[in-house]
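Asker: I'd like to go over a predicted model; first the sequence, then the structure.
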Amino acid sequence: MKLILLRIIPLSIFLISAYRWGDWKRWQRYYPTMLFFGFGDLIYIAVFHDKVLWEFPTNFLVPSLDELLLIFGIFFPTTLLFLSHYPKRVYFQIIYIVMWVAIYMFIEAVDLITGIIVYSNGWSIWWSLLHNTVQFPLIALHYRKPLLTWIIALIFLAIIMNIFNVPFMVVKHPNSMQNINLLIDRS
């Protein structure tokens, strides 16, 4: 029950905050960036399926529904709130991004302490800090320059895949061809 409440509380805060302070008159302008944020999570699930870096062991939703809950209940409202109040001056943009990184890191620290999130394969809270520090500027950039943002995000993905030894290509075992040849020769 405790885990359910700890998942529902931030979700409720983000949804209520987005409802209250989000720029709903211009939500359609933010929609492509909302999708970008959501697709980022889906890309993580697809690419790191066999070697997860973090996961949310849940006791009330299956993992795929839990991910959709995160996308629709946290990531989409985050994007709406983040872009609705994004400052124009660079100095304030930096402060604003640091504030959002701090919010996400606070939530992740609570999740880590309570066991809502579990790291594996070398991931740590420091990697999450780097991820969030890259993520929020990318959200801001995507709003203005989506193609450039996708290129940067895919480069970042390739770097993370390389660091955590996630293969880019299927590597066939040399003996697998011998096994196939043996099967052909016997028939």
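Answerer: Everything's here; your move.
Asker: drop to CA atoms for contacts and neighbour counts, all remaining ones
Answerer: OK.
Asker: now the helices for this structure?
Answerer: Under the criterion DSSP state H, the chain contains helices at 2-21, 27-47, 63-70, 76-84, 90-114, 125-144, 146-163, 174-186.
Asker: check the offset of the second one from the chain's centre.
Answerer: Taking CA atoms, centre = their mean, to the nearest Å, one finds the center of helix 27-47 at 9 Å from the center of the full chain.
Asker: quick one: buried residues of it?
Answerer: Using 16 or more other CA atoms under 10 Å as the test for burial, helix 27-47 gives 27, 30, 33-38, 40-42, 45, 47.
Asker: may I see those residues organised as CSV, with distance to Leu141 added?
Answerer: Formatted as CSV, the buried residues of helix 27-47 follow (distance: CA to CA, whole Å):
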residue, distance to Leu141
Trp27, 17
Tyr30, 12
Thr33, 9
Met34, 12
Leu35, 14
Phe36, 11
Phe37, 12
Gly38, 15
Gly40, 14
Asp41, 18
Leu42, 20
Ile45, 23
Val47, 23
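Asker: use this one as the comparison:
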Amino acid sequence: MQTLFQIILLLKCSIHLFFTLTDSIEYQYGWTLGWSIVALFIMFPLLRLHFKHPLLTYLLFALVCIGFLWWFNVPVHLPVEKGEYYGVIGGSINV
């Protein structure tokens, strides 16, 4: 089971790297490829923990999400429609 998680983690990291190198992902609020990999290293152990202790995992995941929102200063007080990047795809507005 541990080897399967390692293979999936490596595959996910490779996919993120591919999309970053081909400019298919636009990172915002200071998020980078490195942070995506950190998030994967947090997500997969939490996924494994969820099988044995789901309630603990919900609490830990909520703390991780709040931590990321705080660290990257994501404006959660604004409706999505009023956000800086809402509807922007390829430099044009699509609302």
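Answerer: Ah, there it is. Since the structure is predicted, the reported quantities are computational estimates derived from the model, not experimental observations.
Asker: picking that back up, could you identify the most distant pair in the buried residues of helix 27-47 of structure 1?
Answerer: Farthest-apart pair in the buried residues of helix 27-47 of structure 1 is Trp27 and Val47; separation 29.5 Å (CA to CA).
Asker: which residue is nearest the centroid of structure 1?
Answerer: For structure 1, the residue nearest the mean C-alpha position is Asp41 (4.0 Å; CA atoms, centre = their mean).
Asker: which position in structure 2 pairs with Trp127 of structure 1?
Answerer: Under the alignment by TM-score structural alignment, Trp127 of structure 1 pairs with Trp35 in structure 2.
Asker: just give me the neighbour total for its match.
Answerer: 12 (other CA atoms under 10 Å).
Asker: same question for Phe156 of structure 1.
Answerer: Counted with other CA under 10 Å, residues neighbouring Phe156 of structure 1 total 14.
Asker: aligned partner of it in structure 2?
Answerer: Counting by TM-score structural alignment, Phe156 of structure 1 corresponds to Val64 in structure 2.
Asker: contacts only, for its match.
Answerer: Counting by CA atoms under 8 Å, 6 or more residues apart in numbering, Val64 of structure 2 touches no other residue.
Asker: residue contacts, Val98 of structure 1?
Answerer: Thr133.
Asker: which residue in structure 2 lines up with it?
Answerer: Aligned partner of Val98 of structure 1 by TM-score structural alignment: Gln6.
Asker: look up how far Leu47 of structure 2 lies from its match.
Answerer: Counting by CA to CA, to the nearest Å, the separation of Gln6 of structure 2 from Leu47 of structure 2 is 13 Å.
Asker: now do Thr20 of structure 2
Answerer: In terms of CA to CA, Thr20 of structure 2 sits 24 Å off from Leu47 of structure 2.
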